[in-house]
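J.: how would this look folded up:
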Amino acid sequence: MKNVIAALALIIVLFSCSIEPQGEWKTKVKNPEYLHRSVKQVTDVIVHDIFSPPVASRIYTYMSVAAYEAAIANDNRFKSFAGQLNGLEAVPKPQDGQEYSFEVASLQALLKVGRTLVFSEDKMDEYYNGIMQEIKDSNIPEDVLERSIAYGTQVADHIIAWSGKDNYKQTRSFPKYSIENDPATWKPTPPAYMDAIEPHWNKIRCFAIDSAGQFKPSSPTPFSVDKKSQFFKEANEIYEIGKNLTEEQRNIASFWDCNPFVMNVKGHVMFATKKISPGGHWMNITHVACAKAKADVAESAEAYARVAIALVDGFISCWDEKYRSRVIRPETYINQYIDEDWVPLLQTPPFPEYTSGHSVISGASAVTLTNLFGDNFSFVDSTEVEFGLPVRSFNSFTHAAEEAAVSRMYGGIHYRPAVENGMVEGKALGQYLVEKIKTRREDVVAHAN
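T.: So this is what the prediction gives:
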């Protein structure tokens, strides 16, 4: 009898040892830091490749939607974006009765879509090989890994096919923006006097809004050089702010600059400084929020995707107005009509002034994140530390958005109406997205409550 008991005990011990690695690998691959690191990797490549803010938002959206769709394939808490986003049809489903790691599938989908949409494929390949080796080192069964990668690839291919129908490729061959003689309209600004960026961005297929002009803001202040006019007063306000900036205002302007391509001039030498885009900044704030809320992989993928959609539709809406009104930048106006030697704190980006892109996408992102994580969600934003700037603390997403918006006045980039009306535009767009896009299944939520 003792021998039988001892044999049974040995079997139990051996069985326990055999299943322990399985439990370990599942715990490891469910770590959302794999997802967060991968989003950051794409951000780093976007910075390296110098994608404009609108184009960066497009990359973020397709890769994040892919990551989300793969992550939620077997999670009944969530609903697919299929049928909710313009042109997105039903996403491939995993095979019944087979074991997957949908966390690994999500990484695969994100990284394949990201690699497809950037230039530096070599950087993506190097990162991909490294992170997949980490996954393998978790002792994930080989068949589960292969099956998960294959499913992630299916989802990625579906999203890539969807992206190919958004008119982006066609806009690459559209004509450049033509400079007009009208003194009221935008002109290239120093020091690089670059061509206008993405003058046809309103031709890109919208993601969730109905049309580029759905959230058309109120008209900008009529142009005038009359010193008693409202336009002159608005320009003079920026001039006076620029001459009397406090240290805190300078810090705020620099923190939210987010100009992907700043041209530096030292004597006869010109060189570029690369920075994160404003959309990339909000994607990093999303990471900060997910980490604080201890969001799992699916919840984090949901947050990235919803913020990215707010960003991309926000840029489509904003750029639609920019190239409709074509408002002259403060730097150009002030140099011509107030002070020819005035230089803004920040370098003026190469596109028309109205409305403020920072204001629109910050307003839309803040509404989205507030819906996901709640109001009065305090956080420390370390996005700009790698670019040599200290952290800033905020007591809510709205607080951060409002600071991002007003920073453009401190930087000498925008007049007040572009900032204030841009926030109205962005918040309205964000609220529309919150009401239209449903990522949580109400029946599951109701059952849980």
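J.: Only C-alpha atoms from now on, for both contacts and neighbour counts.
T.: Noted.
J.: Could you verify that Phe215 is part of a helix?
T.: No: counting by DSSP: H, G, I helix; E, B strand; the rest coil, Phe215 falls outside a helix, being coil.
J.: residue contacts, it?
T.: 317, 425, 428-429 (C-alpha atoms under 8 Å, 6 or more residues apart in numbering).
J.: wait, which of these is closest to Leu107?
T.: Leu429 (29.1 Å; C-alpha to C-alpha).
J.: Wait, the closest one touches Ala364, no?
T.: Yes: Leu429 lies in contact with Ala364 (C-alpha atoms under 8 Å); the separation is 6.1 Å.
J.: Could you also give me the structure for this second sequence? I'd like to compare it with the first:
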Amino acid sequence: MKHLIRTSATCVGVAVLLAVAAPARADVVTDWNMLAGDWIVQAKIGTPPANRVMAIVQTAVHEAVNAAELQHPGDAVASAAAVAAANRASLVKLLPQQAAAIAGAYDTAIGRLADGTARSAGIAAGEQAAARVLAWRSDDGANAADRYRPHAAPGAYVPTTGVAAPQWPQRKLWLMRDGAQFRPGPPPALDSATWARDYNEVKALGSKASRERTPEQNEIARFWEYSLPPIYHAVLRSVAAAPGRSVAQNARLFAAASQAMDDALIAVLDAKYHYGFWRPVTAIRNGDRDGSPATDVEHGWVPLIDNPTHPEYPSAHSILAGALGELLKAEAGGQPMPELATSSPTAGGATRRWASVDAFTREVAHARIWEGIHYRTSVEVGLDMGRRIGALAVQQVAQAPATAGVPQALAPRGASTLIERVVARGVQIYECRPEAGAAAGGRWVLVAPEAELLDARGAAAGRHGGGPTWEAFDGSRIVGTVEARADAPQGAAIPWLLLSTRSVGGAGRFSRVSHVQRVNTTGGVAPQRACDGAAHGASERVPYTADYLFYAS
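T.: Below is the predicted model of the structure:
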């Protein structure tokens, strides 16, 4: 039996607050992550909304750290200020009932940092990142109307407890194309041997009155009754606390994991409401009606824990564990895995530990059977779905250092591969045109860019011009349409962009490109001099540089 350790929640809270107040170090991200988890729990918002909040917060932190690093490379004060500001700005918006506690932690943390340019820049980076991510996710569908209709014959009673997050499958995703991208096949047919196996296993091991469930299985079941983000994020912190990790690495890891877990819940709720499969308590009390001779009815059967208020198939806990496990394996990169550990309020604060990711994910899956709320097929399918979503997070966020500073709102949708990065050096051409109502009687309008494109070796690769177009010397040519934009982290620079593209030239270097990101911009902003009557018709060529990242779908 695993050793269980009990801790004092009060002592932990004090330790975390003191840690957050310290100057920047590799675990400033994890310190704030722990606090964010505590505030989410106190807000009592439920598991799907809680994971959404954590994804928004950790994405803002990731982008804030990247922006601070661009402006003040290697500056611990800038990074710490960025992390604190991103947490405060996003959490106060998402958890207004916790605003006082959030503000207090922020004031303490910022007060411990040396005042100066780095701190100010970090605060600005954090606030801007939070505002950008909040705006991006403001219409993600989390507050859509509940249109769920219980399955019932007219006049027949059905239990009247509301179901959990029926609108979740339609939410805007972080990583997947749509909520059904990894929708599994249906649950086992009721006349199959698999169904009989699943039914009889959970009937024997998941009953509140079970005599076959061992004491350790009972402890594990009670442990994983808890489902809010802190139980999983503590496992993440086991890896994030490893020696030698940087603030940027941890920010990226927590963003990837939080996005994967938020998408995982969208995917699992899509499948749950699509199939509407019955929970063991319903099946076992109707075992004489499922058409299987191998499933005996048991009147009055109840599970060990209360049933979640959504359909059974697949298992949500399993998909979360699978997604997290896939990320942790990738993060380890073949090196020995640190001991994984987390604690559970539903087990009296006990801590459990695992030597491997597989041991951790297996335990989570088995616990749902021993709790009496899931079948074996459901937990196995959930783990597989989670691993596939985790792999997306590895590809798109966790292992994307070349694009680590790019806001997630500018990420190409779907499965896209970065195929080339080129540098542009040239000008943005503006013309002063009359405009009624403008302060000086006119405004500077962008006419076209004009730039040379250089490859990774510094060799000329092509030209960038109006349209906008990118043309390689081999004759391949693409034209772009702006899909999203974000302010440049540095002032006095043109925005960063995401553009979709189509080929308008021959086959060659650029013909496979489906999306282009314009990032790391300098200069190029409209002229500062007045566009008045004397200047109407005048043009100016404003120097700029940018990186263009080319993606293929």
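J.: any idea which of the contacts of Phe215 of the first structure has the most stuff around it?
T.: Neighbour counts for the contacts of Phe215 of the first structure peak at Ser317, which has 29 neighbours (criterion: other C-alpha atoms under 10 Å).
J.: and Arg213 of the second structure, what pairs with it in the first structure?
T.: Aligned by TM-score structural alignment, Arg213 of the second structure pairs with Leu245 of the first structure.
J.: So its match: helix, strand or coil?
T.: Going by three-state DSSP: Leu245 of the first structure is coil.
J.: That one and Gly412 of the first structure, how far apart?
T.: 10 Å (C-alpha to C-alpha, to the nearest Å).
J.: now Asp210 of the first structure
T.: 33 Å.
J.: ok, those two, which is more surrounded?
T.: Gly412 (26 against 13).
J.: Just give me the match in the second structure for the more buried one.
T.: Match for Gly412 of the first structure (TM-score structural alignment): Gly372.
J.: Over to Asp195 of the first structure?
T.: Looks like Asp195 of the first structure aligns to Gly162 there (TM-score structural alignment).
J.: for that match, what are its contacts?
T.: Contacts of Gly162 of the second structure (C-alpha under 8 Å, 6+ apart): Thr309.
J.: Show me what Pro120 of the second structure lines up with in the first structure.
T.: Actually, residue 120 of the second structure is Ser rather than Pro. Aligned partner of Ser120 of the second structure by TM-score structural alignment: Glu146.
J.: give me the number of residues near its match?
T.: 16.
J.: What helices and strands are in contact with the stretch of helix or strand it belongs to?
T.: Using DSSP states H and E, Glu146 of the first structure falls within helix 142-163. Secondary-structure packing of helix 142-163 of the first structure (3 or more C-alpha pairs under 8 Å, 6 or more residues apart in numbering; DSSP states H and E): helix 53-71, helix 102-117.
J.: Redo the ones you listed as CSV? Include mean neighbour count.
T.: Converted to CSV, those look like this (neighbours: other C-alpha atoms under 10 Å):
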stretch, mean neighbour count
helix 53-71, 28
helix 102-117, 28
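J.: Out of these, flag the one nearest Cys17 of the first structure.
T.: The nearest among these, by C-alpha to C-alpha, is helix 102-117 at 24.3 Å.
J.: Next, the mean deviation of the closest one compared to the second structure.
T.: For helix 102-117 of the first structure, the mean distance to aligned residues of the second structure following superposition is 1.5 Å (mean C-alpha distance after the TM-score superposition for the first structure).
J.: any idea how far the residue sitting nearest the centre point of the first structure is from Val265 of the first structure?
T.: When C-alpha atoms, centre = their mean is applied to the first structure, the residue found nearest the centroid is Gly279 (3.7 Å). Separation of Gly279 of the first structure from Val265 of the first structure (C-alpha to C-alpha) stands at 26 Å.
J.: isn't there a helix covering the match of Gly412 of the first structure?
T.: No: the assignment for Gly372 of the second structure, made by three-state DSSP, is coil rather than a helix.
J.: which residues does it contact?
T.: 202-203, 205-208, 280-281, 302-305 are the contacts of Gly372 of the second structure under C-alpha under 8 Å, 6+ apart.
J.: now Leu35 of the second structure
T.: 13, 16-17.
J.: Just to confirm, what residue in the first structure is aligned with it?
T.: Match for Leu35 of the second structure (TM-score structural alignment): Gln41.
J.: what kind of secondary structure is that match in?
T.: Going by three-state DSSP: Gln41 of the first structure is helix.
J.: for the one 4 residues further on, same thing?
T.: Under the three-state scheme (three-state DSSP), Val45 of the first structure adopts helix.
J.: Hmm, Lys123 and it touching each other?
T.: Yes: here Val45 of the first structure lies in contact with Lys123, judged by C-alpha under 8 Å, at a distance of 7.3 Å.
J.: Give me the more crowded residue out of the two.
T.: Set side by side, Val45 of the first structure and Lys123 show more neighbours around Val45, with 19 against 16, by other C-alpha under 10 Å.
J.: Buried residues of stretch 369-379 of the first structure, list them for me.
T.: 369-370, 372-373, 377-379 (16 or more other C-alpha atoms under 10 Å).
J.: Which among the helices and strands packed on helix 142-163 of the first structure is found nearest to Pro350 of the first structure?
T.: The nearest among these, by C-alpha to C-alpha, is helix 53-71 at 11.3 Å.
J.: tilt between the closest one and helix 142-163?
T.: Relative orientation of helix 53-71 of the first structure and helix 142-163, computed by axes from the mean of the first three to the mean of the last three C-alpha atoms, to 10 degrees: 140 degrees.
J.: wouldn't Pro23 of the second structure be in contact with Thr108 here?
T.: No: assessed by C-alpha under 8 Å, Pro23 of the second structure is found out of contact with Thr108, at 10.9 Å.
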